Structure formats: C-alpha cells, structure tokens
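Q: Need coordinates for the below:
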Amino acid sequence: MANTEQFPGVAALLEVMQRLRDPESGCPWDLQQTLTSLIPYTIEEAYEVAAALTEGNLAEIKDELGDLLFQVVFYTQLTSEQGQFTFDQVAQQTADKLIRRHPHVFAESSAQSDAEIKAQWEQIKQQERAAKGETASVFNGIPDNLPSILTAQKLQKRAASVGFDWDNIVPVLAKVREELAEVEHELNAQRLDKEALADEIGDVLFAVVNLARHAQVNPEHALRRTNHKFKQRFQAIEQRLAERNTAATELSLAELEQEWQLVKAQLKTAAND
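A: Below you'll find the model as predicted:
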C-alpha cells in the first residue's frame, strides 16, 4: 500500500497542517477551529470546485481541488489530535470500500452492464448498512442537510432500486405536465393558499428532477449551467447599457427583453465561431 513518501505533495500538505495547528507556533485562527466550525468553509469550497468545473478553467480547477483537499486534511488533523483517526486511515478505509463495492473490477463478478453494476452497488451498500445495524429502509444513509435537488435525486434513485419507478420517460413527462396543471389550479383559485401553492411547486420541482434522472441529465449541473448562462447574458446587457450611460431600471420590460434577445443571439454566434 502506498504511503506519503511516495506522494511528497501529500506529505508536505500534512506537515503544513500540523504546523498550522502547533499549540505554540501555529496560526491563531486555525487553532480556534473545530469539526463543526469548518462546515461552512467545506460547503463553500465544494461549490467553488463545482463552479470551476463548470467554467472549465483547468488552472482554477486545480486550485479549487487543492482547497477542498485541505478541508479533508484539516478535519483529519483535528480527529488525529483527538486520538480518533488519521488522514491515512480515512484514505485506506475509502480504498477498501471502493474495492468492496467494485467486485466486477477487483473480484469475481458477472456484472457487466451499467444496470447490473448499479444494482450490485446498491445491494452492497444495503449489506453495509445492515452490518452497521441500521433500521431497514431504502433511504438509510441519505443525509438530511443535502441540497434539495440532490436529496430528491437520491430519494428517487433509492426508490427505483427496489422497483418503484417508471420504465420509460413518457409517463415522467406526463407527471411534470400534471404537476404544472395543479400549480395553475392553485394560482387560479378564488382564494390563494400559499401553503398549497408551495406544495404544488415542490411537486413540480421533484417531478422535473425525476425527468432529468430519466433523461440521464444531472439536474444540479444543468441548473448550474443555466444560472451561469443567465448571469452571463444579463451582465452583457448591463455592459451594453453602460456603454450608452443607461441603467437597466430606465428601460421597460419590453426594451429589456429586446436587449436580452440581441445578447442571446450575439453570444450564440460567438460560441459557434
């Protein structure tokens, strides 16, 4: 098994972390941190990795991956100080788990197709959860604090793993239309019930995540791309208006829509060049 001597970069990072946490000569900020105080920074770094990947800038991706890795190193420095576990033990446990969950690569297994491999993966995970003594549920192990889109996707995948799923995309599309009709019904009600409307909009979002899953599109990635595209287009409008010493608030909705269509066409042309 590899050790840090074969990975000098890992060894250097671990040493830097130890120096930062040195009780006498370390960094005051780093010395104040706990396993829970680091949570917001870890989430932020994960999103920055996702943003860099969306942009496709390799230098930025390398930098953000390093920042995210540092979070893992920080956590394991704290647990090591507490006599719990080290970075190397986390890496070893992960390697063992991946080997265990890939018998089609590391052991004898007849699974070959994507569907067979996924079914095998879920079966092994169920066995692992049972070995931990967890109450039997297909949803065991799904954290409560994941982003809602990711939670919906995981819930749907788990339900599908035991057969609760449509076998093609046609009824999924029909379900999206059905949920949209229910939103429209609530909006047209004589008295607006905001709780009921929120429930129906939630159902639409859940159905759209299901549509993305059946279309083999990552909904979080798709929405992130759309957010980036919207931001890029609107900032282009702001730039056009700034060149004319005009603010967006001075234009009517129809005029802003005209600017939007012009920018959209320009950016599309530039992308195709």
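Q: From here on, just use CA atoms for contacts and neighbour counts.
A: OK.
Q: Ala46: what's it in contact with?
A: Residues counted as contacts of Ala46 (C-alpha atoms under 8 Å, 6 or more residues apart in numbering) are Leu68.
Q: So it, which state does it fall into?
A: State at Ala46, reduced to three classes by DSSP: H, G, I helix; E, B strand; the rest coil: helix.
Q: Return the distance of it relative to Glu81.
A: Separation of Ala46 from Glu81 (C-alpha to C-alpha, to the nearest Å) stands at 25 Å.
Q: Share the number of residues neighbouring Ile61, please.
A: Counted with other C-alpha atoms under 10 Å, the neighbours of Ile61 add up to 19.
Q: again, but for the one 10 residues further on
A: As a burial measure, Gln71 scores 19 neighbours (other C-alpha under 10 Å).
Q: and what of Leu256?
A: Leu256 has 16 nearby residues by other C-alpha under 10 Å.
Q: With the one 5 residues further on instead?
A: Counted with other C-alpha under 10 Å, residues neighbouring Gln261 total 14.
Q: Give the buried residues for the helix or strand hosting it.
A: Taking DSSP states H and E as the criterion, the element that holds Gln261 is helix 253-272. Under the neighbour-count criterion of 16 or more other C-alpha atoms under 10 Å, helix 253-272 has 256, 259-260, 263-264, 267 buried.
Q: and of the residues you listed, the nearest to Ile61?
A: For the buried residues of helix 253-272, the closest approach to Ile61 (C-alpha to C-alpha) belongs to Leu267, at 24.1 Å.
Q: From Glu243, how far out is the closest residue to the closest one other than its chain neighbours?
A: Leaving aside its sequence neighbours, Leu267 sits nearest to Arg233 (C-alpha to C-alpha, 6 or more residues apart in numbering; 7.8 Å). To Glu243, Arg233 is 16 Å away according to C-alpha to C-alpha.
Q: Here is a second sequence; please produce its structure as well for comparison:
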Amino acid sequence: MADINSRSSQLAAFDRLLTIMDELREQCPWDRKQTIESLRHLTIEETFELSDAILENDLEEIKKELGDILLHIVFYAKIGAEKKAFDMGDVINSLCEKLIRRHPHIYGDTKVKDEEAVKQNWEKIKLQEKGNISVLGGVPKSLPALIKAMRIQEKARGVGFDWEEKNQVWEKVEEEMKEFKEEFDVVKDAIDKEKATAEFGDLLFSLINYARFIEINPEEALERTNLKFIKRFQYLENAAKSAGRKIGEMTLAEMDVYWEEAKKL
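A: Predicted coordinates:
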C-alpha cells in the first residue's frame, strides 16, 4: 500500500484512474454505452452500499465502496468533457471554490464561536449562491422522507428557526402523540385513516426533531434497529429449522422462545 501521507503518490494514483477511465471509455463496449442518465441508478446503489459498510464499521469495505463512488464521479466528468460542458478539473476547482466561499472563518475575516455558527453561515451563504426563494429550496425532492425531514429541520435551524430547549421539543412529541391517539383511538369503531395518517406524520416529524436536538441520527438509529431485528429473526428461523420445525406452522408463543434466546446473544 502506498504511503497514505504522500501527496505525490495520491496524485499519481488519481492520474492513473483518469487514464484508465479514458481507456475504458474508448475501448470497452459497456463503458462506451453509458450516459449520465444510465449511471444515475447505479450511483444511488453504490451510495447505499457505502452506507452499509459504514454501519458495519468495515474499513476495508468502506475503502472499496469509496473507490466505486469515485469511479462514478470520474465517469460523469469524462462524459461532461465529451459534451464540452465540464471536466474533472472543473469539478474539483468548483468544489474548492465553494469550500473557500463557505468557510469565511478560515479564508476570510468572519469570526465564529462554535460549530453551530459555522453551520448557520454555511446555509446562509448557500442560500445566497443558489438564489433560492425558500431556505428549503435546496432539499432534494427525491430524498427518502425520513432523511428529508432531517434536512428540512437542519436548514430551518440554519437560519435560526428552531426550538431553544430540548424539553420544548419533547413537549411537542407528547402533544403530537396525544393528537394521534385521539384520532386513532383503538376503541373507536370508525377511524378516519386520512386524519390518522396526517397525525402519525406529525408525530414522526416531531420525534425526528427531538432526535436531531439530542444529536441522534434517526436514520442511523432506525437502521440499527432494522439490522438487530433481522439478526434476531434469522436466529429464530435457523433455530426452528434445526429443531425440525417450520416457522410458518409455529405458534407465536413458540416463536417467542427463540426470540428471547436471540435477544441474549
């Protein structure tokens, strides 16, 4: 492995990648066929694979997945160069200029007292750059709803629209829980699903807000619970199979025995 502290070796490696990309685009039938549009869904998939590796804290896999994403970035830049729109140098220089603009406390005279002030400056500068009418205009429409809620709340906080104390946020959670329970009272014969859905959405939004306020990433928290459930359920399946049982034919009480065993692992 090359010395990770050697700038020259890193630049040489990047130059090698650019050369390989040129060769693949010219000589490989699959690579020649790709477009910005055709690569889009593959890039999304690679991003999720990186996310999995990060959650598993697998540094070797993280390295590989970062390489895959870097390949996509270089690929997009190569296509951009063919269209005479931009090349890899343009992409990198544009990024460098943006980082300098958005860190005036490093590259300018702006004074900041903490991390929160840095984030607020970032959002204000970003708003000026993009010329958005709304602070929330930069939130991608296609983001998953949970992540979108996080970004909406972060952007609102970036311009000072936020709760002051965490107990205020928790009171909002309790208020939304009460409203949801009233709308979705299990003793009612008839339930207005539309209203119940709206109240449940409000409850989720307030919970995400509270998680953000106490510095818990709700997306990561939920995914950890997903993985924990999968692990325990697969233990249940394997234990039942070892006992010669079919899980679909077992009672809930019988499955709970294995489930409790899985929780102890």
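Q: of all the buried residues of helix 253-272 of structure 1, which comes closest to Phe74 of structure 1?
A: Set against Phe74 of structure 1, the nearest of these by C-alpha to C-alpha is Leu267 (41.9 Å).
Q: Do a quick rundown of the helices in structure 2.
A: With DSSP state H, the ranges of helices along structure 2 come out as 7-27, 29-33, 36-55, 59-82, 88-101, 104-107, 115-130, 145-158, 166-183, 193-213, 218-242, 252-263.
Q: now these as a markdown table including distance to Leu136 of structure 2?
A: Formatted as a markdown table, the helices of structure 2 follow (distance: least, C-alpha to C-alpha, whole Å):
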| stretch | distance to Leu136 of structure 2 |
| --- | --- |
| helix 7-27 | 36 |
| helix 29-33 | 36 |
| helix 36-55 | 22 |
| helix 59-82 | 26 |
| helix 88-101 | 19 |
| helix 104-107 | 22 |
| helix 115-130 | 9 |
| helix 145-158 | 6 |
| helix 166-183 | 21 |
| helix 193-213 | 16 |
| helix 218-242 | 20 |
| helix 252-263 | 42 |
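Q: Map Gln168 of structure 2 across to structure 1 for me.
A: Aligned by TM-score structural alignment, Gln168 of structure 2 pairs with Pro171 of structure 1.
Q: and its match, what does it touch?
A: The contact partners of Pro171 of structure 1, taken as C-alpha under 8 Å, 6+ apart, number zero.
Q: Relative to Gln93 of structure 1, how far out is it?
A: From Pro171 of structure 1 across to Gln93 of structure 1, the span is 41 Å (C-alpha to C-alpha).
Q: Kindly report the same for Glu238 of structure 1.
A: Applying C-alpha to C-alpha to Glu238 of structure 1 and Gln93 of structure 1 gives a distance of 51 Å.
Q: who's more crowded, those two?
A: Neighbour count, other C-alpha under 10 Å: between Glu238 of structure 1 and Gln93, Glu238 has more, with 16 against 12.
Q: Which position in structure 2 pairs with the more buried one?
A: Using TM-score structural alignment, Glu238 of structure 1 sits opposite Glu237 in structure 2.
Q: so what's Leu59 of structure 2 up against?
A: So Leu59 of structure 2 contacts Ala53 (C-alpha under 8 Å, 6+ apart).
Q: before we move on, what about the one 3 residues further on?
A: Taking C-alpha under 8 Å, 6+ apart, we find Ile62 of structure 2 in contact with 50, 53-54.
Q: Neighbour-wise, which one of those residues leads?
A: Comparing these on neighbour count, Leu50 comes out first with 22 neighbours (neighbours: other C-alpha under 10 Å).
Q: Pretty sure that one sits against Glu60.
A: No. Using C-alpha atoms under 8 Å, Leu50 of structure 2 is not in contact with Glu60; the gap is 11.0 Å.
Q: From Glu186 of structure 1, how far off is Glu44 of structure 1?
A: 36 Å.
Q: Those two: which has the busier surroundings?
A: Glu186 (19 against 12).
Q: How about the aligned residue in structure 2 for Leu20 of structure 1: what's its closest non-neighbour residue?
A: The alignment partner of Leu20 of structure 1 in structure 2, by TM-score structural alignment, is Leu24. Nearest-residue entry for Leu24 of structure 2: Asp31, 6.1 Å, with adjacent residues in sequence omitted and distances by C-alpha to C-alpha, 6+ apart.
Q: same check, this time on Phe70 of structure 1
A: Nearest one to Phe70 of structure 1, counting by C-alpha to C-alpha, 6+ apart, is Leu13 at 7.7 Å.
Q: for the closest residue to Val91 of structure 2 other than its chain neighbours, what are its contacts?
A: Leaving aside its chain neighbours, Val91 of structure 2 sits nearest to Ala77 (7.3 Å; criterion: C-alpha to C-alpha, 6+ apart). Taking C-alpha under 8 Å, 6+ apart as the criterion, Ala77 of structure 2 is in contact with 86-88, 91.
Q: ok so, going back, looking only at neighbour counts, state which of Arg233 and Glu243 of structure 1 leads.
A: Arg233 (20 against 9).
Q: isn't that one right next to Ala265, touching?
A: No. Look at Arg233 of structure 1 against Ala265 with C-alpha under 8 Å: they stay out of range, at 10.0 Å.
Q: Give me the common contacts of these two.
A: Residues touching both Arg233 of structure 1 and Ala265 (C-alpha under 8 Å, 6+ apart): none.
Q: if we can go back for a sec, the residue nearest to Phe70 of structure 1 and Leu267 of structure 1: what is the separation?
A: Distance from Leu13 of structure 1 to Leu267 of structure 1, by C-alpha to C-alpha: 42 Å.
Q: repeat for Gly26 of structure 1
A: Per C-alpha to C-alpha, Gly26 of structure 1 is found 49 Å from Leu267 of structure 1.
Q: before we move on, what about Gln190 of structure 1?
A: 43 Å.
Q: All good on my end, thank you.
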